[in-house]
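Student: Compute the structure for the input listed below.
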Amino acid sequence: MTTLSNQTVCAAYASVFSQLSLDTIESFRPLVSSDIRFKDPFNDHRGFEKMANVLQDMFKHTQTPSFSVFEQDVCGDHAWLRWRFTANIPVVGAFESEGISRLAFNAEGKVCEHIDYWDSAPLYMQIPLLGRVLKAIRKRMASDH
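Tutor: This is a model prediction of the structure:
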């Protein structure tokens, strides 16, 4: 079995991520380990099937979700993807956020870990009632300087 370089796998992974749809989720399978850890602010799961379920769930609960990867960097056995996410979310409406995903590669050159780092507070701030409470807290904590 030929092991692809981490650079090649990262580029392919970023391409799938940027073209993500219900029909392309399966395209991650040859790039990831079967026991991949997928973590974001709402989930922490192991296994490709659970990762796929999280992504499928995103398509069920949002309209026109998309990721645009605009920066990637491979550093040995891990990589960083910088991306912008946009979607229409019920109750919230149009939503946009920038984030970073850290990918780790196993000895076979497959992605064995995908951890997302992004600030979910702006999402919560747009939820009626909860958003008002969070905005009031934020205002009280802000410096007057």
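Student: can we go C-alpha only for contacts and neighbour counts from here?
Tutor: Fine.
Student: all strands of the chain, in order?
Tutor: 32-39, 44-46, 63-75, 78-89, 93-105, 111-117 (DSSP state E).
Student: what's near enough to touch residue 77?
Tutor: If you count contacts by CA atoms under 8 Å, 6 or more residues apart in numbering, residue 77 has them with 6, 104, 105, 106.
Student: and this one, so I can compare the two:
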Amino acid sequence: MQPIQQIPQNSRTTLDAYLDLFNNLEEGLAQGVLQRLTSTNIKFIDPFNNVQGHTPVANVLLHFVAHVQNPRFTILHSAWTDNICFVRWHFHGQLHRGGEWSFPGMSELHFNQQGLIQLHQDHWDSGHYFYQRLPIIGLLIRWIKRKIQLHS
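Tutor: Below is the predicted model:
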């Protein structure tokens, strides 16, 4: 078992501000918070995106804000190892077309030596919490799911 690692203070400060950014995205992006907390070659990966650099990441987040009303992330837990922080969260929001949207997920955040985030990778079940909600694709996914489920 590895000993409990001391979290670098600059990484902890960055983490707190970064998590706050996601509950104030529009304002935070306008104020350049993303650029202050992340390395210039930040990589952002989620079930829909895989982009690198401040501008592409900001564009993904602006697209998110444009299509989801009142986005809110509730932080449940965080755990550190080396220069990586794992953050469990629950998302709540309102899709412009699709109603309430709520799901659990986890973010993997890698920090560089300066305490800036260099990788943000989100892990959540887009099949269950997004694609299954779509009218035609959702029907197909639910049908496939029923066909491959083990029935007791």
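Student: Next, format the strands of the first structure as CSV and append mean neighbour count and distance to residue 22 of the first structure.
Tutor: Converted to CSV, the strands of the first structure look like this (neighbours: other CA atoms under 10 Å; distance: least, CA to CA, whole Å):
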stretch, mean neighbour count, distance to residue 22 of the first structure
strand 32-39, 20, 17
strand 44-46, 16, 19
strand 63-75, 16, 10
strand 78-89, 18, 14
strand 93-105, 18, 20
strand 111-117, 21, 19
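Student: can I get those in CSV with distance to residue 144 of the first structure?
Tutor: As requested, these are arranged in CSV below (distance: least, CA to CA, whole Å):
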stretch, distance to residue 144 of the first structure
strand 32-39, 36
strand 44-46, 38
strand 63-75, 35
strand 78-89, 31
strand 93-105, 27
strand 111-117, 29
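Student: Report how many residues lie close to residue 106 of the first structure.
Tutor: By the criterion of other CA atoms under 10 Å, residue 106 of the first structure has 15 neighbours.
Student: what's the closest non-adjacent residue to the aligned residue in the second structure for it?
Tutor: Here residue 106 of the first structure is matched to residue 112 in the second structure, going by TM-score structural alignment. Nearest residue to residue 112 of the second structure, sequence neighbours excluded (CA to CA, 6 or more residues apart in numbering): residue 118, at 6.2 Å.
Student: Could you do residue 116 of the first structure as well?
Tutor: Nearest residue to residue 116 of the first structure, sequence neighbours excluded (CA to CA, 6+ apart): residue 101, at 4.3 Å.
Student: what's the spacing between residue 50 of the second structure and residue 44 of the second structure?
Tutor: Noted for residue 50 of the second structure: a distance of 6 Å to residue 44 of the second structure, by CA to CA, to the nearest Å.
Student: er, residue 113 of the second structure I mean
Tutor: 18 Å.
Student: any idea how far the residue positioned nearest the centre of the first structure is from residue 129 of the first structure?
Tutor: In the first structure, the centroid-proximal residue (CA atoms, centre = their mean) is residue 116; its distance is 4.9 Å. According to CA to CA, residue 116 of the first structure and residue 129 of the first structure sit 27 Å apart.
Student: Then residue 62 of the first structure?
Tutor: 20 Å.
Student: what's the answer for residue 34 of the first structure, then?
Tutor: 41 Å.
Student: for residue 106 of the first structure, same thing?
Tutor: Residue 106 of the first structure sits at a distance of 44 Å from residue 129 of the first structure (criterion: CA to CA).
Student: ok so, going back, just put the contacts of residue 77 of the first structure in JSON lines and tack on distance to residue 95 of the first structure.
Tutor: Formatted as JSON lines, the contacts of residue 77 of the first structure follow (distance: CA to CA, whole Å):
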{"residue": "6", "distance to residue 95 of the first structure": "32"}
{"residue": "104", "distance to residue 95 of the first structure": "28"}
{"residue": "105", "distance to residue 95 of the first structure": "31"}
{"residue": "106", "distance to residue 95 of the first structure": "34"}
